[in-house]
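**Q** Predicted coordinates and the sequence they were generated for:
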Amino acid sequence: MEQQLDTAQWYRTFAGHTRGHSQDYERLCSAIADDQTILTLLAELPQPRRQPNLLLASVRYHQGPVHDVPRFRDWLVEHWPQVRTTMLQRRTQTNEVGRCATLLPVLAALPQPLALIEVGASAGLCLYPDRYSYRYHGDLHTELGPTHSPVVLDCTVAGRPPLPDSPPRVAWRAGIDLNPLDVTSPDDITWLECLVWPGQPERLRTLNAAVSVARAQPPTLWSGDLNTGIQDLLRRVPTGATPVVMHTAVLAYLDRGARERFATTMREFDGYWISNESPSVFPEINAHAPAAPTEAETFLMAVNGTPVAFTAPHGQRMDWFADHHPAAL
């Protein structure tokens, strides 16, 4: 029963995160949190596999209904073996391209050109910040990036981030993931589409546009654990390029010991480490940040362990508070 209570709270919390962004998911997760039948089914899975977005994406992957709570419940109970198998095989690898808009000011401020390494890369769509266009609004206004790019990312800015005149120059790019997705695989792209919440057609359009960019020159992705594979990737960085390791919404899936091992490696390597995670992932970094905005879910972006900004999970907002240049960190 305690496990079911924990799962129920997880779904209530996720319902709050989707409020104002996906009405379907807010309704479903609120209902699941009070449905003992569904909670009992979820209890068959290892705790990390009960994740709300994993369940909902798996239902959509099998073309189940998500717009009506009673139909969703009946369908899920009937098709649970299929959904359960997918939840055990797949991962929540939301390749949110919009996050490039919050990473860009830091990337462009570093010594150029860059050798980009993304951990938890999914299909590697965030490895192409130089090939997307950007529109910043709010305290600062600017547009930059290739005018022919099919990907145009909008971001509202608070504070004074070092917005550049042009995107960074990327000399080399690679990623690592436990289960890399293939941008040339229709099945893998379908899974990525299922991870985009219903009611967010712009996110879906941006995802598919980024896939078209990546397919023109598919990324180099390694399969493996970030703690055991990062050193090998760092050794592959070409001479003359600034090594940059970045990650967003990845380290929360590791236990504290694994996070600390990774952070130790990052603090010791000769390059730049950009983390963009929930503030709770690295309490020692969060301790040096101001109070977070009041939004339901906010990430904390840091450079080499020094916090610089709060960011929205899908890259739609950036609250910059740092008073120092990223390259000096």
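**A** Alright, I've got the coordinates. Only a predicted model underlies this, so the values are computations on that prediction, with no experimental measurement involved. Numbering: from 1, shown residues only.

**Q** rest of the way, CA atoms for contacts and neighbours
**A** Noted.

**Q** all helices of the stretch 51-200 of the chain, in order?
**A** 52-61, 69-78, 80-89, 100-109, 186-194 (DSSP state H, counting those that start in this stretch).

**Q** now the angle from the first one to helix 69-78?
**A** Okay, so that is helix 52-61. 80 degrees (axes from the mean of the first three to the mean of the last three CA atoms, to 10 degrees).

**Q** As TSV, the helices of the stretch 51-200 of the chain with distance to residue 148 and mean neighbour count would be great.
**A** Output for the helices of the stretch 51-200 of the chain, formatted as TSV (distance: least, CA to CA, whole Å; neighbours: other CA atoms under 10 Å):
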stretch	distance to residue 148	mean neighbour count
helix 52-61	32	22
helix 69-78	41	15
helix 80-89	37	16
helix 100-109	17	23
helix 186-194	23	18
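
**Q** In a markdown table, list the ones you listed along with distance to residue 243.
**A** Shown next, in a markdown table, are the helices of the stretch 51-200 of the chain (distance: least, CA to CA, whole Å):
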| stretch | distance to residue 243 |
| --- | --- |
| helix 52-61 | 32 |
| helix 69-78 | 46 |
| helix 80-89 | 32 |
| helix 100-109 | 11 |
| helix 186-194 | 28 |
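
**Q** one more structure, for comparison:
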Amino acid sequence: MRTTVDNDAPTAERYRAFAEVEARGMSETYDAWALGVADDPATIALIDELPPAKRQPNLVFSAARFRGSEPAPYDDFRRWLAAHWPEVRETAETHATQTNEAGRCALHVPALAEIPGPLALLEVGASAGLCLYPDRYSYRYPGHGRLDPADGTSRVILDCETRGTEPVPVPASLPEVAWRAGIDLNPLDVTDPDDLAWLDALIWPEHDDRRERLRAAATIVAADPPRLEAGDLNERLAALAAEAPAEATLVVLHTAVIAYLDEAARARFVETVRELPGHWLSVEGRSIVPGIRVRDDVPNDSTDFVLALDGVQRAWAQPHGRAVTWVPNP
């Protein structure tokens, strides 16, 4: 079962858990780097110069790669990091993990198809807003014809393996989106080279397909930028939701965001979103969102996220959108 380590845990423990739970089987480079850090007091001493919330492996490794570190054996990485620590530290202190994976739209689309349209999409933790464009990408689900936008095949084609219930809930068409907006503490702009470079650095070293997809999706978003508001999701959610057009169905969505809130903030968010008109689509780590019954009776991987619609789990989801396992109705 997937476990989490809080910000107050010793750095060695945090990095070992990251290697064994997050990176294992997903990134050979990050697996090796995290295990190396866990057994390296000198590198831990550097990382411990950062505030606890900034010591997270994904942030430190992304900051290093943003500053020029390349995939390499751990001994090479530790020497590079020691030589470039001031600039890596500055990047970690001024940036945040804001992965914006367009592939996650392949998880969202089947759930969105159940909701009467047109839709008003409001994403919390939107980063650069790439997941606000499910209607602009093409999709391939095994055993089904390709789903394309109304104007033809997209330059972004998302492949997603589907498992679980029969028939698999793959829609016949893409949702109609009438309005889209997002909230983020630090919205990113895909037309800004530094912001785009940071999004690139957040993609794990071996995931070249995701890196290519980022660039293609960024081009689509840059041609029709979304409305992105800077602020705390709990402070801005209700007011922004109220601006959605009355003729559209509001859908509040988020993926891998709520884990960054403390327990009180999570509870406040759930209370707020449940009171809003419309629907709520969440894709988060197991046991992260209060009140959702997790379906461990359905086979799943330790790293899978819980995909839920209106607080009820509908599927287990691979975090980057590569696969989804649908669960039977409760």
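**A** It's in. Everything quoted here is computed from the prediction, not taken from an experiment.

**Q** Quick check: TM-score for this pair?
**A** TM-score for the superposed pair, counting by TM-score structural alignment, normalised by the length of the first structure: 0.93. Supporting figures: 320 aligned residues with a CA RMSD of 1.7 Å.

**Q** related to what we said a few turns ago, I'd like to know which of the helices of the stretch 51-200 of the first structure is closest to residue 33 of the first structure.
**A** Of all the helices of the stretch 51-200 of the first structure, it is helix 52-61 that lies closest to residue 33 of the first structure, at 10.2 Å by CA to CA.

**Q** mean per-residue distance, the closest one to the second structure?
**A** Compared with the second structure after fitting, helix 52-61 of the first structure deviates on average by 0.7 Å (mean CA distance after the TM-score superposition for the first structure).

**Q** Onto which residues of the second structure does that helix map?
**A** Alignment note (TM-score structural alignment): helix 52-61 of the first structure is matched to residues 57-66 of the second structure.

**Q** before we move on, what about stretch 249-265 of the first structure?
**A** Aligned by TM-score structural alignment, stretch 249-265 of the first structure falls on residues 256-272 of the second structure.

**Q** try stretch 80-95 of the first structure
**A** The aligned range for stretch 80-95 of the first structure is 85-100, by TM-score structural alignment.

**Q** Which residues does that stretch contact?
**A** Stretch 85-100 of the second structure is contacted by residues 46, 50, 54, 58-60, 63-64, 67, 81, 125-131, 199, 202-203, 214 when judged by CA atoms under 8 Å, 6 or more residues apart in numbering.

**Q** Kindly report the same for stretch 233-246 of the second structure.
**A** For stretch 233-246 of the second structure, the surrounding residues in contact (CA under 8 Å, 6+ apart) are 120, 122, 124-125, 179, 183-185, 250, 265, 268-269, 272, 276.

**Q** Which residue numbers in the first structure does that stretch align to?
**A** Aligned using TM-score structural alignment, stretch 233-246 of the second structure spans residues 226-239 in the first structure.

**Q** now stretch 196-204 of the second structure
**A** Mapped onto the first structure using TM-score structural alignment, stretch 196-204 of the second structure spans residues 189-197.

**Q** next one: stretch 28-35 of the second structure
**A** Under TM-score structural alignment, the counterpart of stretch 28-35 of the second structure in the first structure spans residues 23-30.

**Q** in that stretch, what counts as buried?
**A** For stretch 23-30 of the first structure, the neighbour count (16 or more other CA atoms under 10 Å) marks 24, 25, 26, 27, 28, 29, 30 as buried.

**Q** Then stretch 221-238 of the second structure?
**A** For stretch 221-238 of the second structure, the neighbour count (16+ other CA under 10 Å) marks 221, 225, 226, 228, 229, 230, 231, 233, 234, 236, 237 as buried.

**Q** Likewise for stretch 144-152 of the first structure?
**A** Across stretch 144-152 of the first structure, burial judged by 16+ other CA under 10 Å covers 144, 145, 146, 150, 151, 152.
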